[in-house]
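Student: Show me how the following folds:
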Amino acid sequence: MAVPKKRTSKSRKNIRKQCWKNKASIQAKKAISQAKSALKFLTKNKELEN
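Tutor: Next comes the predicted model:
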């Protein structure tokens, strides 16, 4: 027979949510950093060609 599980507390839920948001934020910062680096590289190469 199926038994309902205990309810997850608000604080536990918020901790998990915050952890997920922090990971996403770190990934976003890395992506932006890489994009900036690539842009710098491309603009430098175009300057050298001219």
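Student: use CA for all of it now, contacts and neighbours both
Tutor: Fine.
Student: How far away from the center of its chain is the host helix or strand of residue 43?
Tutor: Assessed by DSSP states H and E, residue 43 sits inside helix 10-49. Relative to the chain's own centre, helix 10-49 is displaced by 6 Å; criterion: C-alpha atoms, centre = their mean, to the nearest Å.
Student: list the buried ones in stretch 14-28?
Tutor: Buried positions in stretch 14-28, judged by neighbour count with 16 or more other C-alpha atoms under 10 Å: none.
Student: Show me what it is in contact with.
Tutor: Where contact means C-alpha atoms under 8 Å, 6 or more residues apart in numbering, no residue beyond stretch 14-28 reaches it.
Student: What are the buried residues along stretch 39-48?
Tutor: Buried residues in stretch 39-48, counted by 16+ other C-alpha under 10 Å: none are found.
Student: Sequence B follows; please return its structure for comparison with A:
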Amino acid sequence: MAVPKKRTSASKKRIRKNLWKKKGYQAALKAFSLGKSLSTGNSKSFFVRQTNKLSNKT
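Tutor: Alright, predicted model coming up:
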């Protein structure tokens, strides 16, 4: 089994961790933005079927 020869420095570990967190943050921002555009109807990349709810007046 492969074993690292030297210990990874704290700064290198911190940099990698921050890059990993940044990826998640950017994905969340993109998802939120897409959800927001879908809910307001301003989406240009998705087509949402509009349903007309007719009220039954008797």
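Student: List the TM-score for the superposed pair.
Tutor: Overlay of the two chains. TM-score (TM-score structural alignment, normalised by the length of structure 1): 0.70; 44 aligned residues with a C-alpha RMSD of 2.3 Å.
Student: okay, now residue 35 of structure 2: neighbour count?
Tutor: Residues near residue 35 of structure 2, counting by other C-alpha atoms under 10 Å, number 13.
Student: go on, the one 3 residues further on?
Tutor: By other C-alpha under 10 Å, 16 other residues sit near residue 38 of structure 2.
Student: how close does it sit to residue 52 of structure 2?
Tutor: Relative to residue 52 of structure 2, residue 38 of structure 2 is positioned 17 Å away (C-alpha to C-alpha, to the nearest Å).
Student: From residue 17 of structure 2, how far off is residue 40 of structure 2?
Tutor: 35 Å.
Student: what separates residue 18 of structure 2 from residue 11 of structure 2, distance-wise?
Tutor: In terms of C-alpha to C-alpha, residue 18 of structure 2 sits 10 Å off from residue 11 of structure 2.
Student: and what of residue 41 of structure 2?
Tutor: 45 Å.
Student: same thing with residue 26 of structure 2?
Tutor: Distance from residue 26 of structure 2 to residue 11 of structure 2, by C-alpha to C-alpha: 22 Å.
Student: what's the answer for residue 20 of structure 2, then?
Tutor: From residue 20 of structure 2 to residue 11 of structure 2 the distance is 14 Å (C-alpha to C-alpha).
Student: Over to residue 51 of structure 2?
Tutor: Distance from residue 51 of structure 2 to residue 11 of structure 2, by C-alpha to C-alpha: 54 Å.
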